[in-house]
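Peer 1: Attaching a predicted model along with its sequence, questions to come.
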Amino acid sequence: MNDEELMAKTLHVAKEAGMLLLHKHGTVLPFGLTLDPAGDNPRTYFPRDQLPRASWDELLDATIAHLERSIDSGGIGAIALVTTLESGSESGLGVQVETRDSSLFLVYPYKGTGQSKSLGEPQTAEGLLVGPLLSS
């Protein structure tokens, strides 16, 4: 799988997982996703499971730490960091995707309530939410 295909697959999986959480909970707390270099074996990490009372910042830090440990253990071809982002009255699904060769940070604005929330067209954000963690 080339870098472009790996990036696209990781983005798709991360966006779909984020949408499921958005519909179920109305928001997306920070979580991480890893895929192997072939684009297989997606693994998610939801820090809220281990840290039920943690703040958004603490959940973000835990997600980043988990992704860094995963990268250090080897066998990681791509990562994603996904969370709700808010600015004033606007909300969006932030998705940072990285492969060894590239990185991308998109924000999908969303509207609606509960299960009727829908994503708008993605906007490319300048820079990254954090990092880079995997790409150089």
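Peer 2: Cool, got the structure. Numbers count the residues shown, from 1 in each chain.
Peer 1: Please count neighbours and contacts with C-alpha atoms only from this point.
Peer 2: Noted.
Peer 1: what residues are up against L33?
Peer 2: Residues near L33 by C-alpha atoms under 8 Å, 6 or more residues apart in numbering: A14, P42, R43, T44, Y45, L67, I79, A80, L81.
Peer 1: here's the one I want to compare it with:
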Amino acid sequence: MQGYLGSYATLGLVLAAGVLVFVAAFGANKLLRPARPAEPVGKRLTYESGVDPVGGDWAQAQIRYYVYAYLYVLFAVEAVFLFPWAVVFDRPGFGLLTVAEMGVFVAVLALGIVYAWRKKILTWT
């Protein structure tokens, strides 16, 4: 297929093939799956690491764990930027300007640590 509409026809054929594969996969799943959803009796029970469930199904997570995870990700990203900088630091042409750029980067991250410390996020309770 060539011409102005050739690329649109190719795109249409690829999309049609994708939809066909999607419909065929879900159709095969519908035909091949077992049709007894309630058998055996314990089939729909929650199963976690070999322990039977106890209590309700709703649990409250404390927000402080998300803050710790966020801080970890923040400083892991810092390490991702610091390691390549440390590798190229001693090469010619990466002098005072490179040190200044990394100083600004580390200063911004240090402000983040100071902010977290002042808000008492980094205290052990």
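Peer 2: Received, thanks. Everything quoted here is computed from the prediction, not taken from an experiment.
Peer 1: Overlay them and tell me the TM-score.
Peer 2: Scored against TM-score structural alignment, normalised by the length of structure 2, the superposed chains reach a TM-score of 0.27; 45 aligned residues with a C-alpha RMSD of 3.8 Å.
Peer 1: sorry, back to before: mind giving me the PyMOL select for the contacts of L33 of structure 1, buried ones only?
Peer 2: To isolate the buried members of the contacts of L33 of structure 1 in PyMOL, using 16 or more other C-alpha atoms under 10 Å:
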select buried, resi 14+44+45+67+79+80+81
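Peer 1: Please narrow the contacts of L33 of structure 1 to those residing in helices.
Peer 2: Per DSSP state H, helices hold the following members of the contacts of L33 of structure 1: A14, L67.
Peer 1: Mind picking the two most distant members of the contacts of L33 of structure 1?
Peer 2: A14 and L67 (13.9 Å; C-alpha to C-alpha).
Peer 1: How much space separates F26 of structure 2 from L32 of structure 2?
Peer 2: Remark: distance between F26 of structure 2 and L32 of structure 2 (C-alpha to C-alpha, to the nearest Å) = 10 Å.
Peer 1: actually S7 of structure 2, not the one I wrote
Peer 2: S7 of structure 2 is 37 Å from L32 of structure 2, by C-alpha to C-alpha.
Peer 1: Please apply the same query to W85 of structure 2.
Peer 2: In terms of C-alpha to C-alpha, W85 of structure 2 sits 55 Å off from L32 of structure 2.
Peer 1: and these two? which has more neighbours close in?
Peer 2: The residue with more neighbours, out of W85 of structure 2 and L32, is W85; 15 against 9, by other C-alpha atoms under 10 Å.
Peer 1: buried set for the host helix or strand of that one?
Peer 2: Following DSSP states H and E, one finds W85 of structure 2 within helix 63-88. Using 16+ other C-alpha under 10 Å as the burial criterion, the residues of helix 63-88 of structure 2 that qualify are L71.
Peer 1: Show me the strands in structure 1, by range?
Peer 2: Counting by DSSP state E, structure 1 has strands at residues 31-35, 43-45, 78-87, 90-99, 103-111, 118-119, 123-124.
Peer 1: Reformat those strands as CSV; add distance to A62 of structure 1.
Peer 2: Formatted as CSV, these follow (distance: least, C-alpha to C-alpha, whole Å):
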stretch, distance to A62 of structure 1
strand 31-35, 9
strand 43-45, 9
strand 78-87, 11
strand 90-99, 16
strand 103-111, 19
strand 118-119, 26
strand 123-124, 25
